Structures are given as C-alpha cells and as structure tokens.
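Peer 1: sequence plus predicted model, see below.
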Amino acid sequence: MAWTTWTTPRLDPDRSRRRLQILAELAGARAVRERERPRRARTEQLRQLIATRRRLAG
C-alpha cells in the first residue's frame, strides 16, 4: 500500500482573495459589535436610573 500525501486543493487567486476579504469584514463587524455592547448596557442603565428618579420625584 502506497503512502499518500494529504494536500488541499489550490483555490484560484480570485476566490482566495474574496475569501480573505470576507473573513476580514466578519472580523471587523465582530469587533464593532464587541465595542458597542458595553455602550448599550451603559445606556440602558442610565435609562433605568432616570426612570427610577422620575418615579421617586413624582
């Protein structure tokens, strides 16, 4: 039985470039989402605080 080498088929350069571009865009979108998450939480906390103060003052 002969030994075979496992090789991945070569993608054409255009397809490879598009794949890398898509992966980079996904990574960028993920980074933006991670940055926005704490800001949303802070905004929600402020809204709750304002609502509570209005209830107490009224």
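Peer 2: Noted; the coordinates are in hand. Numbering: from 1, shown residues only.
Peer 1: contacts and neighbour counts: CA atoms only from here.
Peer 2: OK.
Peer 1: any idea how far Leu23 lies from Arg15?
Peer 2: To Arg15, Leu23 is 12 Å away according to CA to CA, to the nearest Å.
Peer 1: comparison target below:
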Amino acid sequence: MAPSSQRLDPDRCRRRLELLAALAHAKSARELTTPQRLRGMRLRELIATRRRLVN
C-alpha cells in the first residue's frame, strides 16, 4: 500500500539519474561502434567469398 504521491528520497533520485545517464552513454557508445563492426563483418564476408571463388 504505497502512496502514489510519495517523493523519492534524494539519494535514490540521484542514483537513478546517474544510472540513466550511464545507460544513455553506453547506448551512444554502442551506436558509434556499430557501423565499424558492420563494416568489418562485411569486409570479412567479401574476403571469404573471394577465397571461395579463387579456390
């Protein structure tokens, strides 16, 4: 039976904001590395295809 208008204590609110900021940072870092990862996967795929055609 928790009241819906109860405020979060300041420490809990601060920790929550820090967690959300860390998650946002991790997401943006992951989005930056994704194109490089895709480019590397595509390059490896092309090399493997060429090796199959040559042999």
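Peer 2: That came in fine, so what should we check first? The structure displayed is predicted, hence computed values, not measured ones.
Peer 1: pick out the residue nearest the middle of structure 1.
Peer 2: Centrality entry for structure 1: nearest residue to the mean C-alpha point is Arg30, 1.3 Å, by CA atoms, centre = their mean.
Peer 1: onto which residues of structure 2 does stretch 14-27 of structure 1 map?
Peer 2: Using TM-score structural alignment, stretch 14-27 of structure 1 lines up with residues 11-24 of structure 2.
Peer 1: average offset of that stretch relative to structure 1?
Peer 2: Average distance, stretch 11-24 of structure 2 versus aligned residues of structure 1 after superposition (mean CA distance after the TM-score superposition for structure 1): 0.5 Å.
Peer 1: chain center to that stretch: distance?
Peer 2: Its chain's C-alpha centre and that of stretch 11-24 of structure 2 lie 16 Å apart, by CA atoms, centre = their mean, to the nearest Å.
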